[in-house]
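In: here is a sequence with its predicted model. Questions after.
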Amino acid sequence: MIEINEIHPNPAGIKRVAVLTSGGDAPGMNAAIRAVVRAAASQGIEVVGVRRGFSGLHRGEMHLLGPRDVANTIQRGGTILLTARSRTWRTPEGRAEGARYLREWGVGGLIVIGGDGSFHGGYHLQEEHGIPVIGVPGTIDNDLYGTDHTIGYFTAVETALDAVDKLRDTGASHERIFVIEVMGRHAGHIALDVAVAGGAEEVFIPEDEKPIESVVEIVKQSVEKGKKGSIIIVAEGYDGGAQAVGDAIQAGTGLETRVSILGHIQRGGSPVSSDRILASRLGEAAVYALMDGQKGVMVGRTSGGITYTPLPETWQNSKDVSHDLYRCARVLSI
């Protein structure tokens, strides 16, 4: 029999928490907001929703959220709280204004759903004004240290893969080379997963700045083996991006080459089940972390369990791509 403890200890005496989403949106953010609100409500804790991230916080754009306010949101992409970047928040004066509003609302802790830039903003607030901050990793890039996966990553991969499958069909029909750029300014996690799942002939990621010229020979060999079309995946953070890779192939082989940049389409859409589950687990864990007296940490999921990582470590330590998967991509591309 599974024992379920519905009441979580609250040694920190938390009575009200705030939640915001910041930086780039990611599918599953709404599921995380929903989890925060409902986990808090189950413990008799009120939740204040902050609109437009830190930009809204320093302007006092806040309102109470109850369980019914987050009904029918778990399947929605984007963020119901909206998100924005704020130059004002980068100043001590802007953060002081946000802290003043949080105190006026009686908030005992802030939950920040976002990436490393958002965590920076929350960490400075805590250090300067003593308001406990818990980070929830919400970014499609999957580049935060301290968690196996970030909210939005699984959906971004599926969205990109769907596009790759469609482009492969038309590439084979016209015997063209397609160079497809996926998101990943500083990390190649999306590109690598899409390359393996999409059967790509080559993948370029920021973690391995191999020369563009290497792809020319690969494409030539693919043609000699009778392939009618080739798919090349490029992370946006690779030097020169997809356009540079496409130009090199066109110049080096003379084959018709098309470049497709998927862009922000990868951020949108309904989150897949894995993102909904991850967001639900981490949103609940963030509430319990504040109740336990935790502060200045990110809640993550590692090997199936909930972990706490100090916020500075999430951006100071790098999260490498899987070298085994990178090798697998090369081996299976023959």
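Out: Right, received. Where do you want to start?

In: CA atoms for contacts and neighbours, from now on please.
Out: OK.

In: and for this protein, the residue most distant from the center?
Out: Largest separation from the mean C-alpha position in the chain: E224, at 39.2 Å (Cα atoms, centre = their mean).

In: state the distance from it to L167.
Out: Using Cα to Cα, to the nearest Å, we find E224 at a distance of 21 Å from L167.

In: equivalent analysis for H129, please.
Out: 51 Å.

In: and for R185?
Out: From R185 to L167 the distance is 22 Å (Cα to Cα).

In: all strands of this protein, in order?
Out: Ranges of strands within the chain are 16-21, 46-50, 62-65, 110-114, 133-137, 177-182, 202-204, 230-235, 257-261, 297-302, 305-310, based on DSSP state E.

In: okay, one more to line up with it:
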Amino acid sequence: MSHPKRLAILVGGGPAPGINSVISAATIRANLEGVEVLGIRDGFEWIMQGDIGHVQVLEIDEVSRIHFRGGSYIGISRANPTRDPQHLENVVISLLRLNVSMLVTIGGDDTAYSAMRVEEKAGGRIRVVHVPKTIDNDLDLPPPVDTFGFQTARHLGVDIVKNLMVDAKTTSRWYFVIAMGRKAGHLALGIGKAAGATLTLIPEEFTGEKVSLKTLVDTLVGAYIKRLSYGRRDGVAVLAEGLVFSLAPEDLAQLEEIERDAHGNLRLAEVNLGELLKAQVQKRLQGFGIKSTIVAKNIGYELRCADPIPFDMEYTRDLGYCAAKVLLSGGNALMVSMQGGHFVPVPFAQMLDSATGKARLRLVDIHSTRYAIARRYMIRLRRDDFEDPHELAKFAATVGLSLQQFRLEFEGLIAAEPPPLILEPEPHPSPAGSGCPD
């Protein structure tokens, strides 16, 4: 007697608001079509060891209201089955032992890659659909399409930064706020720009090259001096945690002992970028006779398991529905996306970066109008500052340097500054009726 086939749901990577909405919607859709749903607990952690004891049957009654809450109803982990062929084999065998013929994976770029490899290894025995989740917003979707959880994380991040900005002004101090974003600066820029932070630094500024720790420090010191010359001793800088990976090898050497996760990534929580920059900036300012109060603040864990805002609640319910529906309709080897209110499947083959063999990443476009506007509102040393002798004299006087000395110390920062933003107006249409026959 053949057993009924099942649909399984698995969550990998780090938490993001909206996971439970995907689980709920997918379960409801499958159950209503007579398909049993299994929740695979803790990502790939157990099934890649051949352990099928950590699963639970999901039914409509227990999941119909979990979409309001953050976290993951079936747990999560960063366990990576692609590093060991036996682990990948164990995943496929474990799912087949559980009579699973359809798998929904929920996760970021690493989980997407694992989903691709599982589908490939299953050889048609298990159909796999991936739902893109990451507050980093760095999966390769079209520019207007966010990964789920990003908007909730940004929303709450702005609230935190808004309060820190008031505290900074009240107490005459600076905050260095480290935002999550291992490979891309979407979250840091999204928070910093919306909140009106003093400046935001993201790894994309240094794309294609390694940056010295001194450059990061001087950028922050330059912003501090510029702000101080305007009579303000306070500020908030938002920094993407992925700046660690932009640092030159000699600067990263001191981080070699830091623990790495299952995907080989530095455990960024162990790399205290904020404290590192705080100490270096204060030391540099002391050299100019300036005493500063700087507080390093990491935000990220406060955002990842937050209850989703309505945008992400609706968005993720749509994604969960589509994931289940496309599997039940015979779909396979694709990522689910919603674009302009329409379901758009993204085949796994299109997600691979031929250079890395991994899932393709989406970075902040530093040549976009959006980024150019963000830069214009930041308080940081700019090319036009060095072209204005009055401004330059004010900055130099703030730190007791001559104009020439100030140039020597800081003018190198503007080398990588993007070109100025030029907005060309659209040509006006001809007046109605002109040039038309009677």
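Out: Ah, there it is. Nothing here was measured: the structure is a model prediction, and the numbers come from that model.

In: returning to what we had before: of H129 and L167 of structure 1, who's got more company?
Out: L167 (21 against 14; other Cα atoms under 10 Å).

In: okay, helices next: where are they in the stretch 201-334 of structure 1?
Out: Under the criterion DSSP state H, counting those that start in this stretch, helices of the stretch 201-334 of structure 1 are mapped to 214-224, 241-253, 273-291, 311-316, 323-331.

In: deepest-packed of the ones you listed, please.
Out: Compared across these, helix 273-291 shows the largest average neighbour count, a mean of 24 (mean count of other Cα atoms under 10 Å).

In: on contacts alone, who are the packing partners of that helix?
Out: The contact analysis (3 or more Cα pairs under 8 Å, 6 or more residues apart in numbering; DSSP states H and E) places helix 273-291 of structure 1 against helix 29-42, strand 133-137, helix 153-174, strand 297-302.

In: which bit of structure 2 covers it?
Out: Mapped onto structure 2 using TM-score structural alignment, helix 273-291 of structure 1 spans residues 310-328.

In: same thing with stretch 98-108 of structure 1?
Out: Under TM-score structural alignment, the match for stretch 98-108 of structure 1 is residues 91-101.

In: please state the offset of that stretch from the chain centre?
Out: Centre-to-centre, stretch 91-101 of structure 2 and its host chain are 32 Å apart (Cα atoms, centre = their mean, to the nearest Å).

In: again with stretch 172-180 of structure 1
Out: Counting by Cα atoms, centre = their mean, stretch 172-180 of structure 1 comes out at 29 Å from the chain centroid.

In: pretty sure G320 of structure 2 sits against N20.
Out: No - G320 of structure 2 is not in contact with N20 according to Cα atoms under 8 Å; the separation is 9.4 Å.

In: A188 of structure 2 matches what in structure 1?
Out: Under the alignment (TM-score structural alignment), A188 of structure 2 maps onto A191.

In: tally of neighbours for that match?
Out: 28.

In: that one against I233, yeah?
Out: Yes - at 6.2 Å, A191 of structure 1 counts as touching I233 under the criterion of Cα under 8 Å.

In: any residues in contact with both of those two?
Out: V182, V203, F204 (Cα atoms under 8 Å, 6 or more residues apart in numbering).

In: trace the first one over to structure 2, please.
Out: By that I understand V182 of structure 1. With TM-score structural alignment as the criterion, V182 of structure 1 pairs with A179.

In: before we move on, the earlier item: the aligned residue in structure 2 for the residue farthest from the centre of structure 1: what's it in contact with?
Out: Correspondence of E224 of structure 1 to structure 2, assessed by TM-score structural alignment: S229. For S229 of structure 2, the contact set (Cα under 8 Å, 6+ apart) comprises K394, F395, T398.

In: for Q43 of structure 1, find the nearest of the helices of the stretch 201-334 of structure 1.
Out: helix 273-291 (9.3 Å; Cα to Cα).

In: show me the residue at the heart of structure 2, geometrically.
Out: Closest-to-mean residue, structure 2, Cα atoms, centre = their mean: D136 / 0.9 Å.
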